[in-house]
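S.K.: coords please:
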Amino acid sequence: MNAIHGAGRITNMIPACWFLHPIAVAHAVGLYTPWTAANYGSENPNSDLVYWNLRHLPDVLDIVNAPDDIGGMAGCRREHCAPGTD
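M.R.: Below is the predicted model:
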């Protein structure tokens, strides 16, 4: 995720402490499931990955870029701040 959507940007980077943010973890797991299905769910060509990028990726980036007090990780790009203290 960081290599593709966050490289060289201040926004869109998932901080190393992502697993310490329970709300973000819950969202990430929910978004990872359709990503896995889109990438590995079919041997036949389909548009699942395009759909994921157009429909689900904006939600992922909203979570990554949201303040900690609403479940995001924006406050942790330089150093970790506990959820709810942003």
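
S.K.: from here on, contacts and neighbour counts on C-alpha atoms
M.R.: OK.

S.K.: For burial, what's the neighbour tally of Ala26?
M.R.: 13 (other CA atoms under 10 Å).

S.K.: Name the helix or strand for it, please.
M.R.: helix 22-40 (DSSP states H and E).

S.K.: and the following helix or strand past that helix, what does it pack onto?
M.R.: Note on helix 22-40: by DSSP H and E, the next helix or strand toward the C-terminus is helix 48-51. With contacts taken as 3 or more CA pairs under 8 Å, 6 or more residues apart in numbering; DSSP states H and E, helix 48-51 sits against helix 22-40.

S.K.: Following up with a second sequence; could you model it the same way so I can compare the two?
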Amino acid sequence: MTRRLTPRTSVSREPRSEAVAALSVNNDRCRRYGTCSAEAPDLFQLTVTGELQYRRAVPAEHVDQARSAVRCCPMLAIVLKER
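M.R.: Model prediction:
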């Protein structure tokens, strides 16, 4: 008899922060230099295939990182809309 393993779901006990800003990236302008992922690693990530992944909803604790990524983007491809 084989035993089937089921994946466990981790549940965070920490309260989720509400999004206070929204990020968007103009993919026509973005050249994937990775400056955003260096400035805001909690919000941006370059995959091994060179694709950019990012969080659209920005919680309050990451707004400063998002502002830094916007300011440092050499292609001016990132827009931050604060609510």
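
S.K.: Superpose the two chains and report the TM-score.
M.R.: Laid over one another, the chains give 0.33 as their TM-score (TM-score structural alignment, normalised by the length of the second structure), with 42 aligned residues with a CA RMSD of 3.2 Å.

S.K.: coming back round to it: going by neighbour count, which residues of the helix holding Ala26 of the first structure are buried?
M.R.: 23-25, 28, 31, 34-35, 38 (16 or more other CA atoms under 10 Å).

S.K.: could you dump those to a markdown table with distance to Asp62 of the first structure?
M.R.: Putting the buried residues of helix 22-40 of the first structure into a markdown table (distance: CA to CA, whole Å) gives the following:
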| residue | distance to Asp62 of the first structure |
| --- | --- |
| Ile23 | 13 |
| Ala24 | 10 |
| Val25 | 14 |
| Ala28 | 11 |
| Leu31 | 12 |
| Pro34 | 17 |
| Trp35 | 16 |
| Ala38 | 20 |
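
S.K.: which of the residues you listed lies closest to Val64 of the first structure?
M.R.: Ala24 (7.7 Å; CA to CA).

S.K.: Show me what secondary structure element comes after the helix or strand harbouring Leu23 of the second structure.
M.R.: Per DSSP H and E: Leu23 of the second structure is located in strand 19-25. Remark: after strand 19-25 of the second structure, the chain's next helix or strand is helix 35-39, criterion DSSP H and E.
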